[in-house]
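In: just need the structure, nothing else, for what follows:
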Amino acid sequence: MTLLVTAMLPALLAALLAAPLALLPDAGPEHAAPAAPSVSPAATGSVDPAGTRVDFPGAGGIVLHGLVLTPPTAAAWHRGPGLVPIPGAGPRQDTRSRELAPLRWYESTWFQAVATLLCLTGFAGYALTGAVRRIRGRSRPDALPRAARWAAATGTAALLGGLGYLLFLVVTAAMFPGPVLFGRPVAWLAVQLLALVALGSAVVAAGTALRRRAALATAPGLDRARLGALLPAAALFTPWALSWGLLLP
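Out: Coordinates of the predicted model:
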């Protein structure tokens, strides 16, 4: 008896597993999924499409190049043409680019930082100490050249005005340069004029100081120090102004 049950157990398990499948509506062989039909590539429009080169004019005179892919069969027109950019077909460059020239010594970062600090100290220091002396009611020594005051005032204005205008252009992305005269912004022309007046006044002050060197020897030490700081600042201001184009026509 035991042997009979053991022999029939596989058949019973197979019948139990086949019974749920027989209840499904598509379980029969007549409901089997049909085989996928064989479709040729030409019927689906998957053959190589025809290409047409086109050019697209852009802003700034830039011309982009591309390739329009047209379906070769009428059955594939519902997909519409496609645009494929051509690799490396960007703006063409007719001339070879040149490497940037190395900065001159007066265009380096360290020189700009040091020169700006020393020039501002010499120009503004002379003007501020003179203003403090007038507030205290002290008279100006006759040995000091009058042109030194002009050099100090215009040099300070040229330094602060030039740097301030350049900073304004950077912040506004140069969208508002202001009125233009002779092809240059009026504000920049004013800074150039201040720079020229500062250097001219410094040259006159140096010449006057040489003629009055005997009188300057008896002047107070503070006044001699003021003039001694102003004239080197004016000399250093020359390459600084050249690097920023303040002395260029």
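In: please count neighbours and contacts with C-alpha atoms only from this point.
Out: Noted.
In: what about Pro232, how many residues nearby?
Out: As a burial measure, Pro232 scores 15 neighbours (other Cα atoms under 10 Å).
In: tell me, how many residues neighbour Leu17?
Out: Look at Leu17: counted by other Cα under 10 Å, it has 10 neighbours.
In: relative to Leu9, how far out is it?
Out: As defined by Cα to Cα, to the nearest Å, Leu17 lies at a distance of 13 Å from Leu9.
In: what's the answer for Pro185, then?
Out: From Pro185 to Leu9 the distance is 103 Å (Cα to Cα).
In: out of these two, which sits in the busier spot?
Out: Pro185 (14 against 10).
In: mind listing the helices for this protein?
Out: Using DSSP state H, the helices of the chain run over residues 2-23, 41-44, 109-135, 147-171, 186-211, 213-216, 221-243.
In: can you list the ones you listed in JSON lines and add distance to Val180?
Out: Shown next, in JSON lines, are those (distance: least, Cα to Cα, whole Å):
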{"stretch": "helix 2-23", "distance to Val180": "90"}
{"stretch": "helix 41-44", "distance to Val180": "64"}
{"stretch": "helix 109-135", "distance to Val180": "27"}
{"stretch": "helix 147-171", "distance to Val180": "14"}
{"stretch": "helix 186-211", "distance to Val180": "5"}
{"stretch": "helix 213-216", "distance to Val180": "45"}
{"stretch": "helix 221-243", "distance to Val180": "21"}
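In: before we go on, could you also do this sequence so I can check it against the first one:
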Amino acid sequence: MNIVITGASSGVGFEAVIELALTNNHQIIALARSQDKLTRLLEIAKGLNPECTLYPVAFDIVHDDYDGLQQFVNSRFEGKIDVLINNAGALINKPFNQTDETDFVEMLQSNYLGHVRMIQNLLPQMAQGSHIVNIGSMGGFPGSIKFGGLSAYSASKAALHTLTECLALELRDQQISVNCLALGSAQTEMLEKAFPDYQSPVMAFEMGKYIADFAITGHKFFNGKVLPVAVTTP
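Out: Here you go, the predicted model:
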């Protein structure tokens, strides 16, 4: 399969790439802002599977030029994407009365509008039967426990959840499935930033494996679904 994944330099995105790279049947374009971390990702992946096909690309989904990305994807994948995993994101942890409009804009750009741009620009290259997986959060899941300080973050994730449901309907005739995984806690740098004193029972590599497996097979069972993936919530 031809796979594009964002937010690949750390956390569950990093671990999902490692899992996908263990299979020689996959070609992976891994996007993140940090070239140093992407270089490390490639070193680890090649150490585990020297035959893996992994292209690490430094790319900012909010600010960078999508024309260049489109050309790169087309040259490596010959215009055919099977899986797009929108995992990139950021977090701001502030009490609401200290959260200004710039914070809300930053969260919407990083956690929502960047994914909108990615989907719009790569959609022409997505094949029939392909799968778009958005990585959401239990913070944006209706009825879930909410936590102080995460209003901007959670609201941006809720927007991504709703986009998932809308796109599944619009892309149905093109036979492109769209699902969202609303993640609960996994032990990542982002979790430590939000909840410094909390230890998750789920390791980043475990959640990364789940994301990788769902991206490959989940569209056989789901479309237009926002699925909670949480043992515990934070």
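In: quick one: TM-score?
Out: TM-score of the superposed chains, computed with TM-score structural alignment, normalised by the length of structure 2, equals 0.26; 93 aligned residues with a Cα RMSD of 5.1 Å.
In: on that earlier part again, compare the helices of structure 1 and give me the one nearest Pro85 of structure 1.
Out: Among these, helix 41-44 comes nearest to Pro85 of structure 1, with 23.8 Å by Cα to Cα.
In: and for Leu122 of structure 2, the neighbour number?
Out: 19.
In: any idea how far the closest residue to it other than its chain neighbours is from Phe205 of structure 2?
Out: Excluding the flanking residues, the one nearest Leu122 of structure 2 by Cα to Cα, 6 or more residues apart in numbering is Gln70, at 6.8 Å. Here Gln70 of structure 2 is placed at a distance of 29 Å from Phe205 of structure 2 (Cα to Cα).
In: comparing these two, which residue is more hemmed in?
Out: Counted by other Cα under 10 Å, Gln70 of structure 2 and Phe205 do not tie: Phe205 has more neighbours, with 20 against 16.
In: okay, and that one sits in which element?
Out: Element membership for Phe205 of structure 2 (DSSP states H and E) is helix 204-217.
In: any chance you could map the strands in structure 2?
Out: 2-5, 27-32, 53-58, 81-86, 126-137, 177-183, 226-229 (DSSP state E).
In: list the helices and strands the last one packs on?
Out: Read it as strand 226-229 of structure 2. helix 151-170, strand 177-183 (3 or more Cα pairs under 8 Å, 6 or more residues apart in numbering; DSSP states H and E).
In: how about a cut-off of 6 Å?
Out: strand 177-183 (3 or more Cα pairs under 6 Å, 6 or more residues apart in numbering; DSSP states H and E).
In: swap in the second one?
Out: Identification of packing neighbours for strand 27-32 of structure 2 by 3+ Cα pairs under 6 Å, 6+ apart yields strand 2-5, strand 53-58.
In: any idea which of those strands is most buried?
Out: strand 2-5 (a mean of 23; mean count of other Cα atoms under 10 Å).
In: now do that one: everything it contacts.
Out: His26, Gln27, Ile28, Ile29, Ala30, Ile81, Asp82, Val83, Leu84, Ile85 (Cα atoms under 6 Å, 6 or more residues apart in numbering).
In: quick one: those as a markdown table, columns for neighbour count too.
Out: Formatted as a markdown table, the contacts of strand 2-5 of structure 2 follow (neighbours: other Cα atoms under 10 Å):
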| residue | neighbour count |
| --- | --- |
| His26 | 16 |
| Gln27 | 21 |
| Ile28 | 25 |
| Ile29 | 22 |
| Ala30 | 25 |
| Ile81 | 26 |
| Asp82 | 22 |
| Val83 | 23 |
| Leu84 | 25 |
| Ile85 | 27 |
